[in-house]
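In: Just to be clear, the model below is a prediction. Sequence and coordinates:
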Amino acid sequence: MRDWGVVMWQDYETTYRGALQDSEFLAWRELGARRKAQNIARVCREIEVVSILEIGCGTGAVLRMLHAMSFAREYFCIDLSSSAVRFTRDSCPTFAFRAVVGGADALPFRDGTFSVAILSHVIEHLDDPVSALHEASRIARFVVVEVPTERVLSNFVRRKMLCRPYPSIAGAGHVQFWSPSSIATFLQHNAGLKILNRHLDLLSEDVDSGRRNGHGPRSLAKQTLRNALPGSIYSRLLTTHAVFLCRRSAGQS
């Protein structure tokens, strides 16, 4: 599979249109979507979910997984790429009520339209994630956020001692970087959200390795550490995924 992440964020629409023709890219998105959907359901297990909006729907893989889990009754989505929206409409015709083209910082919906707005691996790509979170909390009662936690010891060594940037800058177009603790602080103090539930996903071997199909010494080393270390220590050493259920704090307008 071509490494689409290197160029995806230079011309999102054109590159995404090409990526949608790559069967390996689509399979990779499906693999990651299963875990993302499970994480979303996990943090939302104590709330009633009637309608959801996925912001940055991509291929619609997460929506399809959530629908297979009977997570909600109504499914909506939005993405900057018209090709992604068209693909999602075509692949989710029986349950996607509305799929629209648009940005996360100006959602074309009324206040309180949805039960849950989902930003799964989206805000790390945004120059202004606060605006996206404000919009999400405006149009939905609850907001689910999942991000990679990349401000960890392994990346500190990479950046400070080896003088190499975060690999996800070129590989995935990330412009925001958090640790497990700093993302919680960001959501509460910068975005004005109240955290209701959270989960730290240490990643399974297949999801963590992704395009490498679970093989290679790096994947084996990570799997060994996952099995040997408490999650609180592992998450300080290597990238994990932090998942939060939030709502707008009282007094936020």
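Out: Thanks, I have it.
In: Only C-alpha atoms from now on, for both contacts and neighbour counts.
Out: Will do.
In: Looking at the protein, which helix is longest?
Out: helix 23-43 (DSSP state H).
In: Show me what that helix is packed up against.
Out: helix 61-68, strand 193-201, helix 205-209, strand 240-248 (3 or more Cα pairs under 8 Å, 6 or more residues apart in numbering; DSSP states H and E).
In: Check which element follows the shortest one along the chain.
Out: Think helix 205-209. helix 217-228 (DSSP states H and E).
In: Second structure follows, compare the two:
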Amino acid sequence: MANQTNQVVDAYKDFYAGKDTEWRMLGAKYKARNIIEVSGEIRPRKVLEVGAGDGSILHFLNEANFAPELYAIEISDSGIEVIKERGLRNLKEVFKFDGYTIPYADNTFDLVILAHVLEHVEHERMLLRELKRVAKYVLVEVPLDYRFGVDKRMKHFLDYGHINMYTPTLLRFLLQSEGLEVLSDKTSLISTEITRFNEFINRGQSKRFTKVLKIELEYRIKNLLGNFLGKKKKEQFANAYTVLTKKSEQTLQIL
């Protein structure tokens, strides 16, 4: 099993050391909502988050009492320290891992979560096979970077460490080709709360009424058109895609 390169591990070693906490928590609030909604009625007891970062998603899952047992693995030393410091009531264990090998036996978990991680992973299929090995259900969320004008934004995505791009169709194909059956899914727009924070706090733009109104109108128009024009158009407008899968008999056939 391949490991993450030392360069990747070093890049994330101190990544979560006391910076951008409010920004990550804001994004995590909506990611956790997507996870809870898409998980529907499966009611997992033991849940593992792979690539848990600083535990911000786990924080909201713990608050929602999503599962009585939460577990986390992460490549970043600083992330692991922040997760431990949170003192989450339902968190049972947190371990460092090499980016691919999950240190648990087959079928240990009811659900494994991979949220905004797959776009950073060099060997996607290797990691997906590990997720499938340790859990009955696999939930993945990715950003939808591939859209009109993507060629002009490639440096932006690379600066964020995104080395893979997906559409909902491409992700569904990847998951199904690895023997994972799609049970439920959801596309989502970036909330106006997140957009306002990014514009006025992260980027330091002046908080003009016209700018606030533009943010609100763009969100409402995209949401309205997506609902009116159907699933495919909704997927084109969306900024993230969340999908719940379970193990199936179909596997990738390599000639």
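Out: Yep, it's here. Note that the coordinates shown come from a computational prediction; the quantities given were computed from them, not determined experimentally.
In: can you tell me which of the helices and strands packed on helix 23-43 of the first structure comes nearest to residue 42 of the first structure?
Out: Taking Cα to Cα as the criterion, strand 193-201 is the member of those that comes nearest to residue 42 of the first structure, at 7.9 Å.
In: which parts of the closest one are buried?
Out: 193, 194, 195, 198, 200, 201 (16 or more other Cα atoms under 10 Å).
In: Look up the counterpart of it in the second structure, residue range please.
Out: Alignment of strand 193-201 of the first structure against the second structure: residues 180-188, by TM-score structural alignment.
In: which outside residues touch the matching stretch?
Out: With contact meaning Cα atoms under 8 Å, 6 or more residues apart in numbering, stretch 180-188 of the second structure is reached by 34, 38-39, 132, 138, 172, 175-176, 234-235, 238-248, 250.
In: Spit out the contact partners of the residue in the first structure that residue 39 of the second structure lines up against.
Out: When the first structure is aligned by TM-score structural alignment, residue 39 of the second structure is paired with residue 44. Residue 44 of the first structure makes contacts with 197, 245, as judged by Cα under 8 Å, 6+ apart.
In: for residue 127 of the second structure, same thing?
Out: Shown in contact with residue 127 of the second structure (Cα under 8 Å, 6+ apart): 99, 100, 101.
In: and what of residue 47 of the second structure?
Out: Residue 47 of the second structure touches 67, 69, 70, 71, 109, 110, 111, 112, 113, counting by Cα under 8 Å, 6+ apart.
In: What about these, which are in strands?
Out: Taking DSSP state E, the ones among those that sit in strands are 69, 70, 71, 109, 110, 111, 112, 113.
In: Make a markdown table from the residues you listed and add neighbour count and distance to residue 16 of the second structure to it.
Out: Formatted as a markdown table, these follow (neighbours: other Cα atoms under 10 Å; distance: Cα to Cα, whole Å):
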| residue | neighbour count | distance to residue 16 of the second structure |
| --- | --- | --- |
| 69 | 18 | 24 |
| 70 | 26 | 20 |
| 71 | 19 | 19 |
| 109 | 23 | 27 |
| 110 | 19 | 28 |
| 111 | 28 | 25 |
| 112 | 26 | 22 |
| 113 | 22 | 20 |
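In: just curious, which of these is nearest to residue 94 of the second structure?
Out: residue 71 (5.9 Å).
In: Map the closest one onto the first structure.
Out: So residue 71 of the second structure corresponds to residue 76, using TM-score structural alignment.
In: cool, residue 17 of the second structure as well?
Out: In the first structure, residue 17 of the second structure lines up with residue 20, judged by TM-score structural alignment.
In: nearest residue to that match other than its sequence neighbours?
Out: Among residues not flanking residue 20 of the first structure along the chain, residue 26 sits closest, at 6.7 Å (Cα to Cα, 6 or more residues apart in numbering).
In: now residue 25 of the second structure
Out: Nearest residue to residue 25 of the second structure, sequence neighbours excluded (Cα to Cα, 6+ apart): residue 56, at 5.5 Å.
In: Sketch out the strands for the stretch 51-200 of the first structure, chain order is fine.
Out: 51-55, 74-79, 96-101, 114-120, 140-149, 193-201 (DSSP state E, counting those that start in this stretch).
In: How far off centre is stretch 12-20 of the first structure?
Out: Stretch 12-20 of the first structure has its C-alpha centroid displaced from the chain centroid by 18 Å (Cα atoms, centre = their mean, to the nearest Å).
In: what sits up against it?
Out: Stretch 12-20 of the first structure has contacts (Cα under 8 Å, 6+ apart) with 4, 7, 8, 25, 26, 59, 80, 81, 82, 83, 84, 87.
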